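# How does the following fold in three dimensions:
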Amino acid sequence: MKGAYLLFKRARFQFGSLRTKKRANGPDAWEFRFYEDTGGKRIRRYITVGRASQYPTAAAARKAVQALLLKINSDAPQRALVGLTLGTLMDRYIQEELPERYSTRVSYLSLLNRHIKPKWGDIPLDRVKAMVAEDWLKQLDLAPKTKAHIRSLMHLLFRCAERWELMETGRNPIALVRVKNCTKRLKRPRVLTVEEFYKLLPFLREPYRTMVITAQCLGLRVSEIVALRWSDFDFERLTLLVERSAVKARVDEVKTEYSRDEVPLHPDLAHILLEWRERAPFRGDTDWVFGSPITGKPYYQEHIQKAHLREAGKKAGLGAEIGWHTFRHSYRSWLDETGAPMKVQQELMRHASIQTTMNVYGQAMLKSKREANSKVVEMALRGAPLPREVAPAIAAR
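Okay, here's the model as predicted:
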């Protein structure tokens, strides 16, 4: 009976204790003490919160451990957490729920630290109101799409609060918040014509020129281009498996599960890539196709865009707005010109869906994708300044 009593006994909420601790080497620091149940035993734990100079008062140090308090009291009655702030909720979310994919983490942390925390960090959860949040979003000098991302992230934070039983289920205030025109762009994406694409190439040196040709011929995201390995290509079957991405030389999975796919490789593009392989600093099967000769890692795409693409665009008389995504937008536009069916375009772009109803039609056959892709490649390569070995092959077609 005693065991049954212990089984159903409600855990007590613990607040822990703070004290400053002198260190032999270095400045004084705040130490937080609490208990942790391990194997049926209650063990005292100690963690260093930060330097005393970093948190000049006990209140400031106490605020820094609020996220930890949420975790160690997960089985305790949460009504003891009166005045739980959104900032505390953010801290626990960052510790436990932040996505692992590097680019997503960076994006989320930017939205949290630059926008959400400065405005809402000290506000208790129960005082966040839908209309106040909606009016705040309206006043932000940001693109509608960015506002929608902020709204979605705030909604996710409150969903976590519901799951952690920090608030009643179904009381998420952000569920009522609207962001108008969030699917509209502030300015139209730049799309190159075939003639403009030809004008650009002479002002690009290797490997950026081959990277741009690859981008325009396949519609890949730049994060996928810089993460290509030679082993991803099957030059006999003329296919490429897109299965990873890289942002700031950090290699990760592709953006979505739909992005991981096999795409057709046109013979002329394959020839250009093989010709580049003969001159590339890294040629082994597991080597990066476009690895930096300085670091041996994938290139930083932002630097290439700023120092090479934009400069080439200006020299070609196309303006300074040429970026990596210009070629993905152009690829999509050129697919339209070929008359490719919408479902084939969706497969080649590797989007989850162009229109929701398109999903019921099944996957496009590789033959159909190859035909549509070939037409775009021929538009991109016919008339472009190419290596001597490739030009006769195209002229003979």
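# switch to C-alpha atoms for all contacts and neighbour counts from now on
OK.
# Could you check which helix or strand contains the nearest residue to I213 once chain neighbours are set aside?
Distances taken as CA to CA, 6 or more residues apart in numbering put A380 closest to I213, at 7.6 Å, once the chain neighbours are dropped. For A380, the host element (DSSP states H and E) is helix 366-381.
# Just the residues contacting that helix, thanks.
The contact list for helix 366-381 (CA atoms under 8 Å, 6 or more residues apart in numbering) reads 194, 197-198, 213, 216-218, 263-266, 269, 331, 334-335, 338, 340, 344-345, 347-348.
# just the strands in the stretch 151-300 of the chain please.
Counting by DSSP state E, counting those that start in this stretch, the segments of the stretch 151-300 of the chain that form strands are 233-234, 239-242, 245-247, 250-252, 261-264.
# which helices and strands does the first one pack with?
The one in question is strand 233-234. strand 239-242 (3 or more CA pairs under 8 Å, 6 or more residues apart in numbering; DSSP states H and E).
# Just give me how far the strand it packs on sits from the chain centre.
21 Å (CA atoms, centre = their mean, to the nearest Å).
# I have a second one here; can you model it like the first so I can compare?
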Amino acid sequence: MWRGSDPSAERQAKRHAPTVAGLCDRFLEEYVDQHCKPTTARDYHSVIRRFIRPKLGPIPIAEVTRADVVTFHHGLRETPYQANRAPAMLSKLFNLAEDWGLRQPGSNPARRIKKFREEEKKRYLSDAEQIQLGKVLAEALEDGTETVYVVSALLLIYTGCRLSEILTLRWDYVTSHHLELPDSKTGRRRIPLPREA
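So this is what the prediction gives:
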């Protein structure tokens, strides 16, 4: 007896297939919470909430194509920085989907997406601006309009540290000439402490 495909069963299976939204949930619960630092986890949550879920969330994981990812990437072209980070994160998601048996091995549709050019934005305070900022913060501390924590923003300027590194700084990380950060975003880090800091 000839056995043809069962269109009803195929439709049902398709309706219950795991979606990209479900993959995102599993990624956040089983991967991000265990393997990522808090700032990276926050970035991943944001990219998923703002970009991936709205555009790709309802699509079954196994049906996402390279064309879908290219279209998704192109749709973010006005914000090149975000546009380049989202497909990189999608690639990580689809690698895990392969590991978890939700896609065929080697089928990651987000591999080798050509990145948009990013303009590097760097702006440094001039010496005069640094002096003026120091005066304003010292006055704010003296008259009580700001706390010592806000004024410690000068440490960001003097050390070049990330905000999270300053906010989590402990006295035992401070030596007479350096900050010895045991676990910064880039790993162990030694930062020179200028006299002003």
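# which of the strands of the stretch 151-300 of the first structure sits most buried?
Sort those by mean neighbour count, taking mean count of other CA atoms under 10 Å, and strand 245-247 sits at the top with a mean of 23.
# in the first structure, which helix has the most residues?
For the first structure, the helix that runs over the most residues, judged by DSSP state H, is helix 144-163.
# In it, which residues are buried?
144-151, 153-162 (16 or more other CA atoms under 10 Å).
# what do you get for stretch 153-163 of the second structure?
By 16+ other CA under 10 Å, the buried positions in stretch 153-163 of the second structure come out as A153, L154, L155, T159.
# so the third one sits right up against L167, yeah?
No. Contact between L155 of the second structure and L167 fails when scored by CA atoms under 8 Å: they sit 10.2 Å apart.
# what does C160 of the first structure align to in the second structure?
With TM-score structural alignment as the criterion, C160 of the first structure lines up with L96 in the second structure.
# What is the three-state secondary structure of the nearest residue to its match once chain neighbours are set aside?
Distances taken as CA to CA, 6+ apart place F27 nearest to L96 of the second structure, at 7.8 Å, with adjacent residues excluded. Following DSSP: H, G, I helix; E, B strand; the rest coil, we place F27 of the second structure in the helix state.
# What's the separation between F27 of the second structure and K92 of the second structure?
9 Å (CA to CA, to the nearest Å).
# same thing with C24 of the second structure?
The spacing between C24 of the second structure and K92 of the second structure, counted by CA to CA, is 11 Å.
# same question, Q34 of the second structure
Distance from Q34 of the second structure to K92 of the second structure, by CA to CA: 15 Å.
# likewise I166 of the second structure?
Separation of I166 of the second structure from K92 of the second structure (CA to CA): 30 Å.
# The residue nearest to L96 of the second structure pairs with which position in the first structure?
By TM-score structural alignment, F27 of the second structure lines up with Y93.
# That match: neighbouring residues, count only.
17 (other CA atoms under 10 Å).
# Quick check: it touching L157?
Yes. In this structure, Y93 of the first structure is within contact of L157 by CA under 8 Å, at 7.1 Å.
# Now list whatever residues contact both of these two.
By CA under 8 Å, 6+ apart, no residue touches both Y93 of the first structure and L157.
# Quick one: map W171 of the second structure onto the first structure.
Residue pairing (TM-score structural alignment): W171 of the second structure is matched to W230 of the first structure.
# How about H45 of the second structure?
When the first structure is aligned by TM-score structural alignment, the residue opposite H45 of the second structure is L109.
# Near that match, how many other residues are there?
Quick note: L109 of the first structure (other CA under 10 Å) scores 16 neighbours.
# just to revisit the earlier point, between the strands of the stretch 151-300 of the first structure, which gets nearest to D37 of the first structure?
With respect to D37 of the first structure, and counting by CA to CA, the nearest of these is strand 250-252 at 36.2 Å.
# before we move on, which element is the match of H45 of the second structure in?
In this assignment (DSSP H and E), L109 of the first structure forms part of helix 102-111.
# Now find how far off-centre that helix is within its chain.
With CA atoms, centre = their mean, you get 7 Å for helix 102-111 of the first structure.
# mean distance, the helix or strand that it is followed by to its aligned residues in the second structure?
As assigned by DSSP H and E, the chain's next helix or strand after helix 102-111 of the first structure is helix 117-120. In this overlay with the second structure, the average offset of helix 117-120 of the first structure from its partner residues is 1.3 Å by mean CA distance after the TM-score superposition for the first structure.
# show me what contacts N172 of the first structure?
Applying CA under 8 Å, 6+ apart, one finds that N172 of the first structure lies in contact with H155, F158, R159, E162.
# That one matches what in the second structure?
Using TM-score structural alignment, N172 of the first structure sits opposite N108 in the second structure.
# I'd like the distance between that match and A67 of the second structure.
12 Å.
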